[in-house]
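Enquirer: only geometry, no sequence info:
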């Protein structure tokens, strides 16, 4: 049996501690570990080895044990790094698993390509923890050979089984609207429903909102034309560094002129020099930002286009810029520009609300209703004020105004005439687009006709529990969660609700605005110990998903961890780096000495001393 002195043991532990500290720091920062050349000669041997050298220079004891280590006992090889990283990642997953406990869970799943063009599936778990706090946690990312529903189902099931998470505890599923996800017969949600009939699927609300706006843009020709012209304007002005520089110079001159004549007030941080923003294809918030930015920089953009027309090197380029300038200075463009800012500003509040981490489905549905109401108010009472806003903008920027009282003909071939130009813009653009948006919102957000959510509103604490209905709450538990409530539990729930009505509803501390806040108050006040069945039902409703925005955040983290210069990263290494990078607070609290003990225990099991 090999005998190692206590002094050598302490040196080995110090070496390993230095390695663990370096690995954890690099993983937390999303940095690469290895260098292109890790031999002794290069000036830069990569982040990991250079960090070890830095520790050695700062601490004499560390430097001595690192330099005196035998070649096969340095704890610095790539295999040792992966071993340490895997131990830490498993510790984070165990922490998450402990936080979940026996709670019901909802899974959020989406897939995306990584830097090496491999399909990666991200899994997010949504649950209510023991403190009554609604929690959404990134749990795993796994490479899949394809994105068929069966492949994704097997991948999710493998992860759940590995960490002792029972599929029967699922009470919600959240995906986008792709056919492999929402297919009624063979979609991912349908496959899980066969195993767990109470894992209710809800299409991502943020994705529905995006589809609503896309449909409205496609169905109203003026809006579709506007976005085509907007793309041309942004592309033309931002297509080269010289044009961007010209834009910023013109903008600076414009701000200085307005400050001189007193139309702008100076202040710290005010009137920043900016740039036009290109709209994304999948995130409609970027369309809102693009529209706002062009309105703020409209005059400057027109001057830049005028400059390009005068100084373009050839006739074709001059003609292209001239066409774009003609479009941007037309009344039709300015009208739809302001119209889309108004519409997108209303829907953007809903879009941002849907992406909040602690959003519950009842609050999300209320935002949907208020969005519909505000848009309808704009249609009924907003035309005159909006028209004056557009006219004022056109007068300020010398945009030619049409004769609103003259007749309007749509194309030579159509032969259709409107009584006046104002009627065309009012009814064929303004009202028509709103009607399409309202129709799409009513079609895609029709949960009031779905009994599950209709009954769930009985739990809503808004406006002093005005929606409270004892029969609906009992019906919700009995019909939609029979696996969680026996007949005796339903009876107990009804008795609890009688006390709840006279106890909690009348107390000021429970006058909150959302179900998630009510849940936290019930737990913190220990009322949850008295209203066990009701608290269980609230947990289940909160588990229902709202949007998959957190999955998109996981993919953003993946792009940070796996980059163009790290595109050969192994899937296991990527997964371990991701879980530590995202769950920063868990990884920081890991005890290093316990990692050392686990490391040696693993090594001993693999190669015990003879």
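Expert: It's in. Because the structure is predicted, anything quoted here is derived from the model rather than measured.
Enquirer: use CA for all of it now, contacts and neighbours both
Expert: Noted.
Enquirer: which residues touch stretch 271-285?
Expert: 210, 231, 234-235, 237-238, 244, 247-248, 251-252, 255, 286-287, 289-290, 293-294, 297, 344, 348, 351 (Cα atoms under 8 Å, 6 or more residues apart in numbering).
Enquirer: mind doing that once more with 7 Å?
Expert: Residues from elsewhere that reach stretch 271-285 (Cα atoms under 7 Å, 6 or more residues apart in numbering): 210, 234, 248, 251-252, 286-287, 289-290, 293-294, 348.
Enquirer: from those, which two are the most distant?
Expert: Farthest-apart pair in the contacts of stretch 271-285 is 210 and 252; separation 35.2 Å (Cα to Cα).
Enquirer: looking at the contacts of stretch 271-285, which is nearest residue 70?
Expert: residue 286 (56.1 Å).
Enquirer: skipping adjacent residues, who's closest to that closest one in space?
Expert: residue 279 (5.0 Å; Cα to Cα, 6 or more residues apart in numbering).
Enquirer: how close does the one you found sit to residue 388?
Expert: Using Cα to Cα, to the nearest Å, one gets 27 Å for the distance from residue 279 to residue 388.
Enquirer: alongside the first one, take a look at this:
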């Protein structure tokens, strides 16, 4: 009698819970249950045995144990149906599957391996009564697909499988009998408090990641005065919010969610949700491009960093997708790791229209380089583009280093910087600036870097602005008691106090004023082919019309202001006298000379330098093997060949775009009615195109805008790596570095992440003592 009474109590308990759950679960529509299914915490994968134990008072599910089709690219229990958006292959009859069926029948999932569709509920929960076509074999006959799906949707076996899936989802939420009898499990407030505590922890982790500061401390014990940023910030929040402290104190010692392992798991979840956000954006883009580069971190590990470029809601996006460690630096390894980084995004390789790297042979090689291997791996439409910023840097660096006079000029600037960098000398240099310019902040001299041309521009600018202070400081140390210091100061002072150095300084100052516009514009993520063409054309025009007379005139004015009398350093070496018999054949001009003894000869050398820059620009930017630059130029309304089909032929064939003549004619008339002054770039034109009216023209402009012109996004990713993984944090694993870097680089996404999604991901990673 006692046993029967206990059974009736248990049945009554489950009946009550069943009624409470049905109040919150809609049973008539499969799509409305889907959000519940996707938020499940699956502690153990569902097997045939586990399926047979699912039962409710109203539905017996013992019939559902049937062999589940083993296809690698189909979903598992608790996941949404796999519904990729790709270019689907055609069968022998020329038919193929289409993504519009997903919206009509939400249970459909597509297998790329079999080129077939399945019904997720029937495949996972249909059992022996399920229709084999939709559960085990897969449907690949696309004739009258709608009729077949509608018939299956209304079948008894399908509706039973859907109901069984709902019951399974409910049991995942309710859990076992032990958990149901646990008062903490039924206590929603208890779970809500746990989530609030975890959200506070997530806030601190996200804050530290965005600020590039470490989380952990060297000593995190209770007696430590510095427990690390994570625990110290948590204590600080507790001072102003007592609930934070109360929640921590109420939790057991082994479930406070503050350990380093928990931090790593939460970082993994944050990065995963962030990448899901990027995936959701790039999935709806019609095309995308890949950017990649390598860097060595503080622990001497070689890392490959990558990002994706695409258009989202009319704006160009360049999003970091992570770092991966490289064991070798050959093209095969790099391309394999790059594909590994791209794999989680499930992108169609044929939608990749560009790949941007630096000019190293391992990346740019047309036969065995990374760009060639990526094309061989299925990314055949990905046109390789050498970073425009790198190319411009090579142009300016090569022409400056080529001539001995220019090279010696930059050597003098670098030696002066090194001399001024001494502690005592630097202090005197600052004092001299304060005395001369009392109401202006003192400037630091900049040091040049061969790989960053903007640093040389800054170096020349600072020298020009504080040339008088540099001379004063060198004069002071020229009388120093230390012989070495005095000798070095006098030597530098003698080298700088010449009209020749002053003229070259003014020349490079003017040259960088012109080139800096291109350098800065090429580093922007919004840089496109058209914007690069416009800026390069402007730079060429300025160089062709370079006013050397103004340079010489300004140099003479500055020389008079600084009391510089000598044109060049006095040559103390005895000059060899030319024999009498050779004097008539001696060419008395500066042609072919590497030095200059007056302004006229110096101007000839400077003009030669400008001609070399123009030649380098043509050599590095003039090649247009893919016809991209030509196509971009004729896609600008200001072009005389606006949308000329012959100019677009190469690009049209490359990306299989066949624009009809009538569409081009109508679009020209459409643009003619617009204000041409507002359509300066490809993005401006793209903004006014209606893709439904001009579909092929829209695709053409999207491709041209998506093709990358610079890989500076990856360079900025490396800057974050250097800020995060410092010498003191050199033991950090690559996985943790990757997660921290993603949150730091994509701050705008990190600020808007839904913590509920993060907690759900964290909950599903493994079994937790902490109830969420």
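Expert: Here it is on my side, so go on. In this text the structure is predicted, and so the values were computed from the model without any measurement.
Enquirer: TM-score for the pair, please.
Expert: The TM-score (TM-score structural alignment, normalised by the length of structure 1) is 0.88; 570 aligned residues with a Cα RMSD of 2.5 Å.
Enquirer: what about residue 28 of structure 1, how many neighbours?
Expert: Residue 28 of structure 1 has 21 neighbours, counted by other Cα atoms under 10 Å.
Enquirer: ok, now which ones touch it?
Expert: 580-581, 584.
Enquirer: still on that earlier bit, between residue 279 and residue 388 of structure 1, who's got more neighbours?
Expert: Neighbour totals were compared for residue 279 of structure 1 and residue 388, and residue 279 leads with 19 against 11 (other Cα under 10 Å).
Enquirer: counterpart of the more buried one in structure 2?
Expert: Applying TM-score structural alignment, one finds that residue 279 of structure 1 aligns to residue 448 in structure 2.
Enquirer: ranges for the strands of structure 2?
Expert: In structure 2, the strands defined using DSSP state E lie at 108-111, 116-119, 288-296, 302-312, 315-326, 352-357, 383-386.
Enquirer: follow-up on the earlier one: can I get the contacts of residue 28 of structure 1 in CSV with distance to residue 553 of structure 1 and neighbour count?
Expert: Listed next are these as CSV, based on distance: Cα to Cα, whole Å; neighbours: other Cα atoms under 10 Å:
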residue, distance to residue 553 of structure 1, neighbour count
580, 15, 28
581, 12, 25
584, 14, 14
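Enquirer: list just the nearest of the residues you listed to residue 131 of structure 1.
Expert: For the contacts of residue 28 of structure 1, the nearest to residue 131 of structure 1 is residue 584 (20.4 Å; Cα to Cα).
Enquirer: how far away is the closest residue to that closest one other than its chain neighbours from residue 585 of structure 1?
Expert: Closest residue in space to residue 584 of structure 1, ignoring its immediate chain neighbours: residue 28 at 6.5 Å, by Cα to Cα, 6+ apart. Distance, residue 28 of structure 1 to residue 585 of structure 1, by Cα to Cα: 10 Å.
Enquirer: likewise residue 335 of structure 1?
Expert: Residue 335 of structure 1 sits 49 Å away from residue 585 of structure 1, taking Cα to Cα as the criterion.
Enquirer: these two: which has the busier surroundings?
Expert: Between residue 335 of structure 1 and residue 585, counting by other Cα under 10 Å, residue 335 is the more crowded of the two (22 against 12).
Enquirer: which residue in structure 2 aligns with the more buried one?
Expert: By TM-score structural alignment, residue 335 of structure 1 lines up with residue 503.
Enquirer: so which of the contacts of residue 28 of structure 1 belong to helices?
Expert: 580-581, 584 (DSSP state H).
Enquirer: now, among those, which is nearest to residue 460 of structure 1?
Expert: For those, the nearest to residue 460 of structure 1 is residue 584 (33.4 Å; Cα to Cα).
Enquirer: map that closest one across to structure 2 for me.
Expert: Residue pairing (TM-score structural alignment): residue 584 of structure 1 is matched to residue 747 of structure 2.
Enquirer: distance of its match relative to residue 289 of structure 2?
Expert: 21 Å.
Enquirer: what segments of the stretch 251-400 of structure 2 are helices?
Expert: 260-283, 331-342, 361-364, 370-376, 388-402 (DSSP state H, counting those that start in this stretch).
Enquirer: got the angle between the last one and strand 352-357?
Expert: Going back to what we said before, that points to helix 388-402 of structure 2. Counting by axes from the mean of the first three to the mean of the last three Cα atoms, to 10 degrees, helix 388-402 of structure 2 points 30 degrees away from the direction of strand 352-357.
Enquirer: what's the mean deviation for helix 388-402 of structure 2 versus structure 1?
Expert: On superposition with structure 1, the mean distance recorded for helix 388-402 of structure 2 (mean Cα distance after the TM-score superposition for structure 1) is 1.2 Å.
Enquirer: which helices and strands does that helix pack with?
Expert: In terms of contacts (3 or more Cα pairs under 7 Å, 6 or more residues apart in numbering; DSSP states H and E), helix 388-402 of structure 2 is packed against helix 404-420, helix 499-522, helix 599-621.
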